[in-house]
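Undergrad: A predicted structure for the sequence below; I have some questions about it.
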Amino acid sequence: MRAQYLILPLLLLIANVSFSQVKRTRGAFLMGGNFDITIVAKDSITAEQNIDTVIAEISRIEYLISDWKPETQVSRVNQNAGIRPVKVDREVLELTERALKISELTHGAFDISFAAMEKIWKFDGTMTTMPSPEAVQKARQKVGYKNIIINKDSSTIFLKLPGMKIGFGALGEGYAADKCREMMMARGITAGLVNATGDIQAWGTQPNGKPWRIGINDPFKSNDLVGVIAINGAITTSGSYEKYALIDGKRYTHIINPATGYPATGLTSVTITGPSTEMANAFSTSIMVLGKEAGLKLLKQFPLYKAFMITDTGKYVASRGFKIEKLRR
């Protein structure tokens, strides 16, 4: 029955079952988006208590790395761009370090300093005309991961250019999901799922022993899926069909190519599976910019990660080992 599916970029397909363990799911608005937290535990009280713990952990991370809250450490780094280094917690420093390594790996296709482009691109439905080439070029001059300076000894981050800005929108939710899985496993919760606005980390199985099943949205057909996969680990999707600007009848993705200052083209959707949600998110974002050929070449260096791509023309491209179950019509 198609009615059993609610359509999201990535969706947990939940079966209502009752076994020796119980499953509880709760939604929360965190890090600027909707999170769904599912915990499998011996009883409902234990499950609910651990959901509270997960929400508290995500909130803690939000108040470290969110760039839209002026009091966070990342916001203070941005406020002091071109002025002085800002001392941050080791956790923020290490997340920034990993982001810079991904930038080097992808030759700049992934770049947390793309956030400076947010001044001229709006993907909330309000933008109806293209920014001028001059505005794009001026904003692009503030983008460049090589101008992010980390000092490990003093635990500081410095943005060399005035007007620079870093943002963890392409890593933050995935990082939070990974941290919550790690925390829950340490507390003896051997099964659960954190859906961080489409960046999903799942571990263990459902109470009936069956794997978690995730639906992948069809970007060309509203309220439809291209297929479902069983997952124990991370799955993320980056795409141009949920968050975009519609200008003169053309859809522009929110994922910016740092090299040009314009939205990426060629791919409509990239889904990545693997052990880490943070890395899967970084890869899905990077490959939207790199394109299918360069994206597949990149993933050959990381055999634990698999990709499923949908091109702007609707063609499906899967890396070796990506297993998807097509839905029966």
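TA: Structure received.
Undergrad: drop to CA atoms for contacts and neighbour counts, all remaining ones
TA: OK.
Undergrad: where do the helices sit along the stretch 101-250 of the chain?
TA: Under the criterion DSSP state H, counting those that start in this stretch, helices of the stretch 101-250 of the chain are mapped to 133-140, 172-186.
Undergrad: now render those helices as TSV, adding mean neighbour count and distance to L11.
TA: As requested, the helices of the stretch 101-250 of the chain are arranged in TSV below (neighbours: other C-alpha atoms under 10 Å; distance: least, C-alpha to C-alpha, whole Å):
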stretch	mean neighbour count	distance to L11
helix 133-140	15	35
helix 172-186	22	15
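Undergrad: any chance of TSV for these, columns distance to A264?
TA: Formatted as TSV, the helices of the stretch 101-250 of the chain follow (distance: least, C-alpha to C-alpha, whole Å):
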stretch	distance to A264
helix 133-140	14
helix 172-186	21
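Undergrad: please work out how many residues are found near the closest residue to I149 other than its chain neighbours.
TA: Once flanking residues are discounted, I149 sits nearest to F158: 5.0 Å by C-alpha to C-alpha, 6 or more residues apart in numbering. Using other C-alpha atoms under 10 Å, F158 has 21 neighbouring residues.
Undergrad: related to what we said a few turns ago, the helices of the stretch 101-250 of the chain: which one's closest to S75?
TA: Proximity to S75 (C-alpha to C-alpha) singles out helix 172-186 among the helices of the stretch 101-250 of the chain, at 14.0 Å.
Undergrad: now do the contacts for the residue nearest to I149.
TA: Neighbour list for F158: V77, N80, A81, G82, R84, P85, V86, I148, I149, I150 [criterion: C-alpha atoms under 8 Å, 6 or more residues apart in numbering].
Undergrad: ok, second structure coming up, stack it against the first:
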Amino acid sequence: MTIFPGTARVEMVMGRPVSVDIRTALPARELNPLLDDAFAWLRWVEDTFSPVKEDSQIGRLNRGQTIRQIPELIEVLHRCDELSRATDGWFEARINGVTDPSGYIKGWALERLSRALSNAGAGDHRINAGGDIRVRGSAAPGKRWRIGIRDPRKDVIRKVVFANDLGVATSGSAPIRDPHTGEVVEGLGSVTVIGPDLGVADAHATAIYAMGPLLARRFAADLAESGPYQTMIITRDGQEVSTPGFAGYSGAEARMAG
């Protein structure tokens, strides 16, 4: 099989291994600085937005201290407010007076990084940070990226998604709280949302998981009807419910396309 040249790197960021896999044919003198910049950006995001780091801007905000007027910080907080309204409050970055954009920030950071890599000429890449994955371009000539979605109960691939340009966000591996009560929610196994913006997909996956089984299905159906975001829900007992557009990325047609 013909493969793309390129390079990949894995480093620990945000408490998890993050991989950046670039398949575009670029010389090493360009690829290595791109990877250096990629992980520098992710560490800056962690240092700025982590709610557990006392010297982060979010940490300072939660303690009522002065924060720097960083454009990205303003953008993220504003976007979190928009997503809260779009999900009827099921995605919420402020719970019990504490600001924590974790349900959005990882997807947002990877989405921004993906755009930066494309602008730098590395249009064929895959970024993976736990349940959040962003792909662009091709994995090999004429081949879409193959993205495995794991079963929340077993360490096996439950579904495979094929795409050239897609964000894939899965919620359920880490505790998610009901923003109305502050209690940890355990009604579903996992929620995967796919779409063009990984940050938005990440927030919607978090919100849908928090809703619980019945409301989650209705919201996912409405979300699919109104825009490009598709959802797959796996219940606690292993049942799978997907919106119709999800099959376009995981069915026989997608496999035949690469």
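TA: All right, it came through fine. Predicted model only: the values in this text are computed from it and were never measured.
Undergrad: if we can go back for a sec, mind checking which of the helices of the stretch 101-250 of structure 1 is nearest S222 of structure 1?
TA: Smallest distance to S222 of structure 1 across the helices of the stretch 101-250 of structure 1 (C-alpha to C-alpha): 24.8 Å, for helix 172-186.
Undergrad: what range in structure 2 does the closest one sit on?
TA: Following TM-score structural alignment, the partner segment of helix 172-186 of structure 1 in structure 2 covers residues 105-119.
Undergrad: sorry, back to before: and the residue nearest to I149 of structure 1, how far is that from N78 of structure 1?
TA: 9 Å (C-alpha to C-alpha, to the nearest Å).
Undergrad: trace D312 of structure 1 over to structure 2, please.
TA: Here D312 of structure 1 is matched to R236 in structure 2, going by TM-score structural alignment.
Undergrad: can you show me the strands along structure 2?
TA: Ranges of strands within structure 2 are 7-13, 16-22, 94-95, 98-99, 125-129, 132-136, 145-150, 157-163, 165-171, 188-195, 230-235, 240-242, based on DSSP state E.
Undergrad: just put the ones you listed in JSON lines and tack on mean neighbour count and distance to G182 of structure 2.
TA: Shown next, in JSON lines, are the strands of structure 2 (neighbours: other C-alpha under 10 Å; distance: least, C-alpha to C-alpha, whole Å):
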{"stretch": "strand 7-13", "mean neighbour count": "15", "distance to G182 of structure 2": "27"}
{"stretch": "strand 16-22", "mean neighbour count": "19", "distance to G182 of structure 2": "25"}
{"stretch": "strand 94-95", "mean neighbour count": "15", "distance to G182 of structure 2": "7"}
{"stretch": "strand 98-99", "mean neighbour count": "16", "distance to G182 of structure 2": "11"}
{"stretch": "strand 125-129", "mean neighbour count": "23", "distance to G182 of structure 2": "26"}
{"stretch": "strand 132-136", "mean neighbour count": "27", "distance to G182 of structure 2": "24"}
{"stretch": "strand 145-150", "mean neighbour count": "19", "distance to G182 of structure 2": "27"}
{"stretch": "strand 157-163", "mean neighbour count": "18", "distance to G182 of structure 2": "30"}
{"stretch": "strand 165-171", "mean neighbour count": "26", "distance to G182 of structure 2": "17"}
{"stretch": "strand 188-195", "mean neighbour count": "26", "distance to G182 of structure 2": "17"}
{"stretch": "strand 230-235", "mean neighbour count": "24", "distance to G182 of structure 2": "21"}
{"stretch": "strand 240-242", "mean neighbour count": "15", "distance to G182 of structure 2": "26"}
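Undergrad: of those, which is nearest S56 of structure 2?
TA: Minimum separation from S56 of structure 2 across these (C-alpha to C-alpha) falls at strand 98-99, 12.0 Å.
Undergrad: list the contacts of the closest one.
TA: Strand 98-99 of structure 2 is contacted from outside by P51, I58, L61, N62, A93, using C-alpha under 8 Å, 6+ apart.
Undergrad: adding neighbour count and distance to G107 of structure 2, write the residues you listed out as CSV.
TA: Shown next, in CSV, are the contacts of strand 98-99 of structure 2 (neighbours: other C-alpha atoms under 10 Å; distance: C-alpha to C-alpha, whole Å):
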residue, neighbour count, distance to G107 of structure 2
P51, 21, 16
I58, 25, 17
L61, 17, 21
N62, 16, 22
A93, 23, 14
